[in-house]
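Peer 1: would you be able to build a 3D model of this:
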Amino acid sequence: MKESFNLDALLRDNIKKLVPYSSARDEFKGEASVLLDANENAFGSPYSKNYNRYPDPLQHHLKEKLYQIKGIPAEHTFLGNGSDEAIDILFRAFCEPGRDNVILVPPTYGMYEVSANINNVAYKKVNLTASYQLDLDGIAAAIDAYTKLIFICSPNNPTGNSINRHDIETILVNFDGIVVIDEAYINFSKQPSFAQALHEFPNMVVLQTLSKAWGLAALRLGMAFASKEIITVFNKIKPPYNINQATQEIVLEALSGIEQVNGWIKNIVVERDELSALLAELPQVEHVTPSDANFILVKLQEPRSLYNYLVGRGIIVRDRSKVELCEGCLRFTIGTPDENALIYQSVCEFYNNID
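Peer 2: Here you go, the predicted model:
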């Protein structure tokens, strides 16, 4: 458990002074029959359902439903237009452009670096070890007085493995800045979520998403879990109506399908392990990284040629062969049983053709 943490010392001065936009729905509480405060079209929408009214800016009903599933109260929850919105807000809240820096641990999710560049924030790369774990000594050496954020993806993308929990806790306890733990793939892992330990680490932000296990990628809904104080900062910075009404309604209905989602997760894990075992038996496959995600990273011979061969057959995978520590690797998302069978068959055919 972290003994002391000064959030105010990390915030940018302009964010401390920021007076957030106060929307009509923020100012009004309760029920009303006549709404003439927000310059909406009172006649309705040219659609079978009316979307002429602005949505709930803080998504109260949605957060209450998520609380029933995850056990995390609404005041500890931020909902964003994908996890990318939460990532961007972290930079805008805590990193002074041209002065502060963040630490990334490649190979990792590429949006951290993109967001740093967009916000003109320097980043220091401390590569994972050969076994795709944190280099604690390297991270400690990289931290300076202007390091505000450390991003850790676990299970990691693109490698698929979980990061050692004790190592993450070591950073949480010893780093005075914000530690961001991206758990986009946590549903496929046996590891417990760090979101259940918010009370222990006031400097922690946990990112999750409904794009993967929940199958709602097109709706773009991401979640950030953190202390009440950090969530207050997020809500201060976000656009007033960042989650549209249609998304809120569809997600609220979809969250009732937890049994179906749990069934999908079990099937994906079984398919993942079966495809991993099949590919590992091929002589041209050098290594399949054990995965806690819904994808596998496979090191194999002629990766670029295989990639092009698959594209030619209308099969799109991710070429990671030029990423540091992922040399020679392709990343395969786990699909349906038929899709996974087609991947395996296609890989075998490719190698048979070049032998």
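Peer 1: going forward, measure contacts between C-alpha atoms and count neighbours the same way
Peer 2: Noted.
Peer 1: for the closest residue to Phe188 other than its chain neighbours, grab the count of nearby residues.
Peer 2: Excluding the flanking residues, the one nearest Phe188 by Cα to Cα, 6 or more residues apart in numbering is Ala293, at 5.1 Å. Ala293: 30 surrounding residues under other Cα atoms under 10 Å.
Peer 1: how far away is Ala293 from Asn14?
Peer 2: Distance, Ala293 to Asn14, by Cα to Cα, to the nearest Å: 39 Å.
Peer 1: same check on Ile143?
Peer 2: 24 Å.
Peer 1: now swap in Arg92 and tell me
Peer 2: 10 Å.
Peer 1: neighbour count: these two, which is higher?
Peer 2: Using other Cα under 10 Å, the more surrounded residue of Arg92 and Asn14 is Arg92, with 21 against 11.
Peer 1: from the contact counts, what lies against the helix or strand where the more buried one lies?
Peer 2: For Arg92, the host element (DSSP states H and E) is helix 83-94. Here helix 83-94 touches helix 111-118, strand 204-209, strand 221-225, helix 228-237, going by 3 or more Cα pairs under 8 Å, 6 or more residues apart in numbering; DSSP states H and E.
Peer 1: got the buried residues for the helix or strand that the longest one is followed by?
Peer 2: Translated: helix 228-237. Moving toward the C-terminus from helix 228-237, the next helix or strand (DSSP H and E) is helix 245-254. Residues of helix 245-254 classed as buried by neighbour count (16 or more other Cα atoms under 10 Å): 245, 247-248, 251-252.
Peer 1: same thing with stretch 309-326?
Peer 2: 309-310, 319-321, 325-326.
Peer 1: now go through those residues and say which are in helices.
Peer 2: 309-310 (DSSP state H).
Peer 1: closest to Ala122 out of the buried residues of stretch 309-326?
Peer 2: For the buried residues of stretch 309-326, the residue nearest Ala122 by Cα to Cα is Leu325; the value is 22.1 Å.
Peer 1: before we go on, could you also do this sequence so I can check it against the first one:
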Amino acid sequence: MNRLERLVRENIRALKPYSSARDEFSGSEGIFLDANENPFGTLNRYPDPYQKALKEKLSQLKDIPSKNIFIGNGSDEIIDLVFRIFCEPGTDKVITFPPTYGMYEVSAGINNVEVIRVKLTPDFQIDFEAFFQQMEQNKNIKIVFVCSPNNPTGNSIYNIEKLLEYNTIVVVDEAYIDFSERASLIEKLPEYPNLIVSQTFSKAFGLAAARVGVAYANESIVALLNKVKPPYNVSALNQKAALEMLENYSLVQDRIRLILNEKEQLINQLSELDEVIKIYPSDANFLLVEFKNANEIYENLVNHNIIVRNRNSSIKNCIRITVGSAEENSQLINTLKNYKL
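Peer 2: Sure, this is the predicted structure:
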């Protein structure tokens, strides 16, 4: 048994996965009388359980073999599956770096797994001394979650490779990587069998409603994810939507450029406002902005039907603002300019 296999829960190693009708026959032509489907309609057939066409397109785009790709019902399903595969409830632990994406902690709670929080430094980077200390003190840490570019701070996290030197699973959440100039850690997969890189179609591809997440990982980890997932976890409609965006990737790139241009204009306009104290560096499609009084600003914007995210509870007087269309951003700025007038 290798180091990676030792991290897997014993019951998952022994699990015999459900075999669906489409596992036993994978062709596309024929008279299908095997899955108790309704013979009428256009959505009457079960979808491809392994999303082969979608993986082939992603393989070409990312220059990574299909065997290293897993498709999930959003990235949140991937997070939950990783807990189920590697963490023994009530025994194992995970590390997160707050302030960060809240679903790591929610999934930990659902799976009865203790969370060790190693707070980011004031400039929102990993405190490696504190991390190393926790790794030495706790022998049951199975997973380390790091979000880069980080949500809600927007910045990229540096030196993630240091986390991979331990015998734990490291999940790098790259939901916003398409907006960043930094390279994806996908290129590090051949070096680190314990690395899982998650991405999504929700942000740059504009398919938040479709719920399509992607994990890039060692072939053994992908096999485990396929073993534990529900048989038909991504609908045919959602697979088709993702494929259409991949086939029109130039449109995705154009929209990314538009969003990034709008972000620069938004930074310039926000920096001129008296109520704004600081705009944090961002490699994502949003900005973390410190105001003199975040709660009052937030309520004022809501009263004008402009909905942002108040992060004051975790980062003092900070609001997270998604970059919208030119018209939406203009309304935001005008409302902020007229604040208290």
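Peer 1: ok, back up a step: for Arg304 of the first structure, find the nearest of the helices and strands packed on helix 83-94 of the first structure.
Peer 2: Closest among those, using Cα to Cα: helix 111-118, at 23.3 Å.
Peer 1: how far apart are that closest one and its match in the second structure?
Peer 2: Comparison of helix 111-118 of the first structure with the second structure after fitting gives an average deviation of 0.3 Å (mean Cα distance after the TM-score superposition for the first structure).
Peer 1: residues in the second structure aligned with that helix?
Peer 2: Aligned by TM-score structural alignment, helix 111-118 of the first structure corresponds to residues 103-110 of the second structure.
Peer 1: please, where are all the strands along the second structure?
Peer 2: For the second structure, the strands defined by DSSP state E occupy 69-72, 93-96, 114-117, 141-147, 169-173, 195-200, 213-217, 276-279, 286-291, 309-310, 318-322.
Peer 1: report how many residues lie close to the closest residue to Val118 of the second structure other than its chain neighbours.
Peer 2: Nearest residue to Val118 of the second structure, sequence neighbours excluded (Cα to Cα, 6+ apart): Phe97, at 5.0 Å. Neighbourhood size, Phe97 of the second structure [other Cα under 10 Å]: 22.
Peer 1: for Ile118 of the first structure, same thing?
Peer 2: Ile118 of the first structure sits with 12 neighbouring residues when counted by other Cα under 10 Å.
Peer 1: kindly report the same for Glu271 of the first structure.
Peer 2: By other Cα under 10 Å, the residues close to Glu271 of the first structure number 20.
Peer 1: map it across to the second structure for me.
Peer 2: Taking TM-score structural alignment, the alignment pairs Glu271 of the first structure with Glu262 from the second structure.
Peer 1: how close does its match sit to Asp254 of the second structure?
Peer 2: For Glu262 of the second structure, the distance to Asp254 of the second structure (Cα to Cα) stands at 12 Å.
Peer 1: so who does the match of Glu271 of the first structure touch?
Peer 2: Residues near Glu262 of the second structure by Cα atoms under 8 Å, 6 or more residues apart in numbering: 323-326, 329.
Peer 1: make CSV out of those residues and add neighbour count and distance to Asn226 of the second structure.
Peer 2: Formatted as CSV, the contacts of Glu262 of the second structure follow (neighbours: other Cα atoms under 10 Å; distance: Cα to Cα, whole Å):
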residue, neighbour count, distance to Asn226 of the second structure
Val323, 21, 35
Gly324, 17, 36
Ser325, 13, 38
Ala326, 16, 41
Asn329, 20, 41
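Peer 1: now tabulate these in CSV and tack on distance to Asn159 of the second structure.
Peer 2: As requested, those are exported to CSV (distance: Cα to Cα, whole Å):
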residue, distance to Asn159 of the second structure
Val323, 27
Gly324, 31
Ser325, 34
Ala326, 35
Asn329, 34
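Peer 1: and Ala53 of the second structure, which of the strands of the second structure is closest to it?
Peer 2: Among those, strand 69-72 sits nearest to Ala53 of the second structure (Cα to Cα), with 11.2 Å.
Peer 1: where in the first structure does that closest one fall?
Peer 2: Structural correspondence for strand 69-72 of the second structure: residues 77-80 of the first structure, per TM-score structural alignment.
Peer 1: and the matching stretch, how far from the second structure on average?
Peer 2: Following the fit onto the second structure, the mean deviation recorded for stretch 77-80 of the first structure is 0.5 Å by mean Cα distance after the TM-score superposition for the first structure.
Peer 1: name the residues of that stretch that are buried.
Peer 2: Buried residues in stretch 77-80 of the first structure, counted by 16+ other Cα under 10 Å: 77-80.
Peer 1: again, but for stretch 149-157 of the second structure
Peer 2: Within stretch 149-157 of the second structure, the residues that qualify as buried are 149-157, counting by 16+ other Cα under 10 Å.
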